[in-house]
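In: The sequence and its predicted three-dimensional model are supplied below.
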Amino acid sequence: MADKGKQRKILIAMDGSEYSEGALKWFVNHLYQKDDDVTVLHVTDHRSSASYGSNWMPVDPTFVHTAFKEEEEKAKITIKKLDAILMDAGVQGNVVRAHGDPGEQIVKTSEELGVTMIIIACRGLGKIRRTIMGSVSDYVVHHSSIPVVVCRH
């Protein structure tokens, strides 16, 4: 039985996709309580931009700098969008941002904030793509020490 006096701390991992918006809507419709402490986490992963010199990206560092700037601008737009989504959903919470591998950052941030539950979307990639690319939701489920709710599209 849940302790009625204890405030729940919820972390919702959102990348700005329709899938993550669906996860937030599911949370609001099925789990959200007015006294929940909700944090939306957006992770920026610059690793693909930093791998210049590979077969698919020229060695020109100017290109890498430009790619970083474009990703930063996209992240700022996404953060504003996530703030608006929270407000529209009537959820009291805040949006935070982390940098690095999304799965690792979600687990790390949840530990730092002492959250009691993680909500994350699943994009539904096929087994082959998931095996090759990995899956953020799969990583979080297997590395988190707290409950993780994975919302399928």
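Out: Looks like it came in fine. Just so you know, these numbers come straight off a predicted model, no measurement behind them.
In: alpha carbons only for contacts and neighbour counts from here, please
Out: Noted.
In: need the contact list for H42.
Out: A13, M14, D15, G16, I79, V95, V96, R97, A98 (Cα atoms under 8 Å, 6 or more residues apart in numbering).
In: Run a quick check on the second one versus G22, I expect a contact.
Out: No - when contacts are counted by Cα atoms under 8 Å, M14 is not listed as touching G22 (9.8 Å).
In: Residues that sit against both of those two, list them.
Out: Residues touching both M14 and G22 by Cα under 8 Å, 6+ apart: A121.
In: which of those two has more neighbours?
Out: M14 (25 against 18; other Cα atoms under 10 Å).
In: could you pull out the helices for this protein?
Out: Secondary structure of the chain (DSSP state H): helices at 18-30, 61-89, 102-113, 127-133, 136-143.
In: of these, which approaches V38 most closely?
Out: Nearest to V38 among those is helix 61-89; the distance by Cα to Cα comes to 9.5 Å.
In: what about versus this one:
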Amino acid sequence: MAEVAAETKVQSKVIVAIDESECSSYALKWALQNLDDKLKSGLLLFSVISIDYSGAFAGGYGSLPADLMTSMQDNQKKFVASLLAKAKEICAKHGVDADTVSVMGNPKDAICDAVQKYHCQLLVLGSHGRGAVGRAFLGSVSNYCVNHAKCPVLVVRQPF
């Protein structure tokens, strides 16, 4: 797992995993509204740049050309940087000065590794709201983190 961008000043107490989903945005806003005191002592906004492009060319057509792979990774890095910048702006509106980190890797492992690396006391994740069948076929980052993160995990689910 390679660290891509880091803007950290302190050991954060709370880490919020950010991705492009609405549930991730909702989890951040929920945390800002409900965990105010905890966030003042340190908030880390964390995002993962996925390195799995196996679905991009499904069907056995071979591997991706190196220049295409590099271009896809560069675009993803820019996208994740803009996600974190937007999340940081939302935090600032709530009076919270957040640090940001993005890494390349598998989201499940990267989030759990970041919890340990930054000595976080609470991990906040959004829930995609998949049922048991969806989790069985697609997996669940939040379920994995609940079972493997070395701190309490708060999974925030949007109301229907």
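Out: Now that the structure is in, tell me what you want to look at. Because the structure is a prediction, the values reported are computed rather than measured.
In: filter the contacts of H42 of structure 1 to the buried ones?
Out: The neighbour-count criterion (16 or more other Cα atoms under 10 Å) marks A13, M14, D15, G16, I79, V95, V96 among the contacts of H42 of structure 1 as buried.
In: and the fifth one, how far is that from F63 of structure 1?
Out: If you measure I79 of structure 1 against F63 of structure 1 using Cα to Cα, to the nearest Å, the figure is 24 Å.
In: Repeat that for the fourth one.
Out: For G16 of structure 1, the distance to F63 of structure 1 equals 25 Å [Cα to Cα].
In: and what of the first one?
Out: Separation of A13 of structure 1 from F63 of structure 1 (Cα to Cα): 29 Å.
In: Check the third one too.
Out: To F63 of structure 1, D15 of structure 1 is 24 Å away according to Cα to Cα.
In: cool, and G134 of structure 1?
Out: 27 Å.
In: same check, this time on R8 of structure 1
Out: 44 Å.
In: repeat for N55 of structure 1
Out: 14 Å.
In: neighbour-wise, which of the two wins?
Out: Taking neighbours as other Cα under 10 Å, N55 of structure 1 and F63 compare with F63 leading, 14 against 8.
In: so what's the corresponding residue of structure 2 for the more buried one up against?
Out: Under the alignment by TM-score structural alignment, F63 of structure 1 pairs with L68 in structure 2. Going by Cα under 8 Å, 6+ apart, L68 of structure 2 touches no other residue.
In: ok, so what distance separates L68 of structure 2 from G139 of structure 2?
Out: 27 Å.
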